[in-house]
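S.K.: Compute the structure for the input listed below.
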Amino acid sequence: MKFGVNLPNYGPEATPDALAGWALRVESMGYHYAMVSDHVALTPEVQHLFPAPFYDPLATLAWLAGVTRTVGLGTTVTILPYRHPVHTARVAANIDRFSNGRFVFGAAAGWAAGEFAALGVPHHRRGAISDEYLAAIKACWADEVASFEGAHVSFRDLHTGPLPVQRPGPPVWVGGHSPGALRRAVRLGDAWHPTSVTGDWLTGVGLPALRRIAEEQQLPVPDVSPRIKLRLTPRPTGPGRLLGEGTLAQITDDLGLLQDLGARAVVLDPTYPGDRREAGRTARDLDVLETLVKEVIDVDAGRVR
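M.R.: All right, here's what the predicted structure looks like:
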C-alpha cells in the first residue's frame, strides 16, 4: 500500500513557498504522493469550507513537478465538468511529462451548485457530463490523433501530443460515493477514491456496492485508494468517527484495516475543510506525518508496521 498526503492549496497560509515546503517535506519523509484539491469559482458555499486564495491544482502540480524529484503528484480531485476535456487532457499529459510519469489523475463530478452556476455548467447534468468528459480525456491520452463523439463533447482528428509518459495514460482515481460515481469508477477508473468515510460505511456499504456494480457490468473491481482524515486527538474518538480521526492507536487501526482490505493507496488529509489553519498548524500537521512514518507506517515496504 502506498501513502500520500493532501496538501493545503487554499487559505491564507497557501503561498508558493509554503506549497513547495509541504511537497519537499512530504517527499523527504518518503511519502509516495503529494496531492491537491480543486475549486475554480470561490462562491460563498465554497469559501465556507475552502477560504481564499485557492491555487489551481493543475497549475500547482505543473510547478511542483519541477520542484520535486520522486514523489507522485496528483489531484484529489479534479472536478471534471469545470474544464473542457481536451484542455484537461493536454494539461494533465504535460504534467505527466514534466514529472517524468509521476502524475495521478483524481477526478469527480463535483458538488457545489453555486460554483456550477458561476461557471455556466448545469449542476443537474454533472454526472453525465463527467462520464463523457473522462472518456474523452482518456481518448486524448491514448493516441496521437484522437476523435470522440458524445452528447456533451465531440471532436475529430485532434493532434493531442505530447502524450503522457505513462501509457495509456496516468492512473485515474475516481472520487464520489453515489451509485453514479461507483459506476464511473468501475467503467473508467483504475481506482475508486472515496473521501471522508467511516470504516463501517466503507466495509458495509461502499465496497459491497462497488463489487456489485462491477459484477453487473462484467468488469473488474477497481482498486481502492481512499482519502481519509488526519486528525490526531489526545483521547479516543467515539462511534461514527471518520477514518483517520482519533488517537495514534485508532489511526493505526484504520490504516491496518485499509491494508487488510487490499487498498492500493491511502491519502492522509490534514486540511480539515472549514478550519482556518491558525498559526502553527502546518508545523503540527507535519509533525504528525513524521510520527506516522517513524512509528506506524513503513513507507519503503509499503505497509503498516
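S.K.: okay, CA-based contacts and neighbour counts for the rest of this
M.R.: OK.
S.K.: residues near Tyr240, how many?
M.R.: Let me fix one detail, which is that residue 240 is Gly and not Tyr. Residues near Gly240, counting by other C-alpha atoms under 10 Å, number 11.
S.K.: I'd say it and Thr198 touch.
M.R.: Yes: counting by C-alpha atoms under 8 Å, Gly240 touches Thr198, with 6.7 Å between them.
S.K.: Now Ile297: closest residue in space that isn't a chain neighbour?
M.R.: Val304 (4.4 Å; C-alpha to C-alpha, 6 or more residues apart in numbering).
S.K.: Mind listing residues that contact stretch 246-263?
M.R.: 1, 199, 223-226, 231-237, 243-245, 266, 296, 303-304 (C-alpha atoms under 8 Å, 6 or more residues apart in numbering).
S.K.: tally of neighbours for the residue nearest to Ile297?
M.R.: With other C-alpha under 10 Å as criterion, Val304 counts 21.
S.K.: Would you map the helices across this structure?
M.R.: 16-29, 44-49, 57-67, 85-98, 113-119, 126-142, 179-188, 199-201, 207-217, 248-260, 281-295 (DSSP state H).
S.K.: how far off helix 85-98 does the third one point, in degrees?
M.R.: Which is helix 57-67. Interaxial angle, helix 57-67 versus helix 85-98 (axes from the mean of the first three to the mean of the last three C-alpha atoms, to 10 degrees): 10 degrees.
S.K.: quick revisit: quick one: the residue nearest to Ile297 from Gly72, how far?
M.R.: 20 Å (C-alpha to C-alpha, to the nearest Å).
S.K.: Leu119 now?
M.R.: 30 Å.
S.K.: And those two? Which one has more around it.
M.R.: Gly72 (23 against 13).
S.K.: Show the contacting residues for that one.
M.R.: 32-34, 102-104.
S.K.: Weed out the non-buried ones from these.
M.R.: Among the contacts of Gly72, the ones that count as buried by 16 or more other C-alpha atoms under 10 Å are 32-34, 102-104.
S.K.: Could you also give me the structure for this next sequence, so I can compare it with the first?
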Amino acid sequence: MGIQQNRAFNRIYQKDKMTLGFLAPFEPMTNKLPRMENTVGLARKIEAFGFSAIWLRDVTMQDLKSDDHGQLYDLWIYLTYLAAHTNHIALGTSSVVLPLRHPVRVAKEAASIDRLFPDRLIMGVASGDRKKDFEALGVEREGRGDLFIQSFDFLDRLLKEKNSTIKSELGTIDGTGMKLMPTPVTTIPTMVTGFSQQSLEWISEHGDGWIQYPRGVQEQSSLIKDYRELADRKQPGVFKPFTQTLYIDLSGNPDEEPKPIPLGYRLGRNYLLELLYKYQEIGVNHLVFVPFFARRPVEEMVQEIAEEILSYFPTHNSVN
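M.R.: This is a model prediction of the structure:
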C-alpha cells in the first residue's frame, strides 16, 4: 500500500495544483512564550473554511536570546490534542527532529496517531538546527546529518516494511520475533524538510515529498525543477509533491503592494493572489502560511484569505 492510498495525501497534493494551510501557533512571535489560547478555536475555523492542513513544529527548549520559540507544547502531544478537537483536516509535522528522537519511538508515535486518527498525518522530518535543543539532550549537533540518515532509514523501514529486520547502531529489530505495535492504517507520507544536511539527490530519492523554506519565485522555480528531474530519474512517474512555507502579514488594504518581511511579505490580498498563482505555476503543491510577523489579528487574516482566496486553491476531494 503506497501513499497514493492515503486520504490526507490526496486531499493536499495533486500534480500541477496547490492547496493552502497554516503553521501554528497562530500568533506573532515576541520575546514572550506563545499563549496558544486561540489555537483550537482557530484550528476549527481553518478546518471549517476548507483549508487542507495545519502544521506543527518540533521545539524542545526556549532559547532566552531568541524570539523564535516555536510552539509551547510537545509536538506529538499537541498534535494529538488538535486531532481530537478537529474532524478531518490533515495535521503535518514540520518537522520531527530525527537526531533528537529515537526512530522506534517516532514510529510508535506516528503509527498511534494514524490508528487513532486515520489518514490525517503528514510527517515532515528534519535534521534540526536549534543549538539549545541539541545541548539539552546531549546530542552532538555537528553530526546530525549522519544521525538523520540512520534514523530516517530505520524509521522508514519500520513503518513501511511488513516484517522488518533491522540492525543499526540505534537498535535491532528481529523481524522473526518482534514487530512494531500498532502498525499504521495506511502508508504515512514521510517528507524531508529543508536539506537536512543531505544532497538534493538523496532527498529526491528517499523522501515521499519535500518541504522547503520560502524563496523568491525564480530561485524556488529552479530548485523545484532540479528536484523533480532528479526524482523522476530515480523513480520515473512517481509524484513527489513540493511544499513550502510563506511568512505573511496580510494588510487590511487589498491593494497594498508587497514589502519584504523575514521569509515573506506584508501585502494586500490582490498581490497575495498574484503571488500564489506564481508559486503554483512553478510547481508548489502546498503552501503553508506562517503568521509570526503579522501585525493584523490572525483571525482577520484567516477569514479574509478563506473568503477571498481559498476558492482558487481548494482542498482536493479524496479519491478514497
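S.K.: Could you provide the contacts of Gly72 of structure 1 in a markdown table, with additional columns for distance to Ala142 of structure 1?
M.R.: Below are the contacts of Gly72 of structure 1 laid out as a markdown table (distance: C-alpha to C-alpha, whole Å):
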| residue | distance to Ala142 of structure 1 |
| --- | --- |
| His32 | 25 |
| Tyr33 | 24 |
| Ala34 | 25 |
| Arg102 | 17 |
| Phe103 | 16 |
| Val104 | 16 |
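S.K.: Among those, which are located in strands?
M.R.: 33-34, 103-104 (DSSP state E).
S.K.: List just the nearest of those to Arg25 of structure 1.
M.R.: Among these, Ala34 lies closest to Arg25 of structure 1 (C-alpha to C-alpha), at 9.9 Å.
S.K.: Alignment lookup: that closest one to structure 2.
M.R.: Residue pairing (TM-score structural alignment): Ala34 of structure 1 is matched to Ile54 of structure 2.
S.K.: who's in contact with its match?
M.R.: Applying C-alpha under 8 Å, 6+ apart, the residues near Ile54 of structure 2 are 21-24, 43, 89-92.
S.K.: what's the distance between the residue nearest in space to the middle of structure 2 and Gly171 of structure 2?
M.R.: Structure 2 has Ser94 as the residue nearest its centroid, 3.6 Å off, counting by C-alpha atoms, centre = their mean. Ser94 of structure 2 is 25 Å from Gly171 of structure 2, where distance means C-alpha to C-alpha.
S.K.: Any buried residues in stretch 108-121 of structure 2, and which?
M.R.: 108-115, 117-121.
S.K.: CSV for those, including distance to Trp76 of structure 2?
M.R.: Formatted as CSV, the buried residues of stretch 108-121 of structure 2 follow (distance: C-alpha to C-alpha, whole Å):
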residue, distance to Trp76 of structure 2
Lys108, 11
Glu109, 7
Ala110, 8
Ala111, 11
Ser112, 10
Ile113, 9
Asp114, 12
Arg115, 14
Phe117, 13
Pro118, 15
Asp119, 16
Arg120, 13
Leu121, 11
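S.K.: Where in structure 2 does stretch 54-71 of structure 1 fall?
M.R.: Going by TM-score structural alignment: stretch 54-71 of structure 1 matches residues 72-89.
S.K.: now the matching stretch, how far from the centre of its chain.
M.R.: 14 Å (C-alpha atoms, centre = their mean, to the nearest Å).
S.K.: And stretch 285-305 of structure 1, by the same measure?
M.R.: 20 Å.
S.K.: What residues sit buried inside it?
M.R.: Those would be 285-286, 288-290, 292-293, 296-299, 302, 304, for stretch 285-305 of structure 1 by 16+ other C-alpha under 10 Å.
S.K.: mind giving me JSON lines with these and columns for distance to Asp56 of structure 1?
M.R.: Below are these laid out as JSON lines (distance: C-alpha to C-alpha, whole Å):
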{"residue": "Asp285", "distance to Asp56 of structure 1": "22"}
{"residue": "Leu286", "distance to Asp56 of structure 1": "22"}
{"residue": "Val288", "distance to Asp56 of structure 1": "26"}
{"residue": "Leu289", "distance to Asp56 of structure 1": "24"}
{"residue": "Glu290", "distance to Asp56 of structure 1": "27"}
{"residue": "Leu292", "distance to Asp56 of structure 1": "29"}
{"residue": "Val293", "distance to Asp56 of structure 1": "29"}
{"residue": "Val296", "distance to Asp56 of structure 1": "32"}
{"residue": "Ile297", "distance to Asp56 of structure 1": "30"}
{"residue": "Asp298", "distance to Asp56 of structure 1": "31"}
{"residue": "Val299", "distance to Asp56 of structure 1": "28"}
{"residue": "Gly302", "distance to Asp56 of structure 1": "30"}
{"residue": "Val304", "distance to Asp56 of structure 1": "33"}
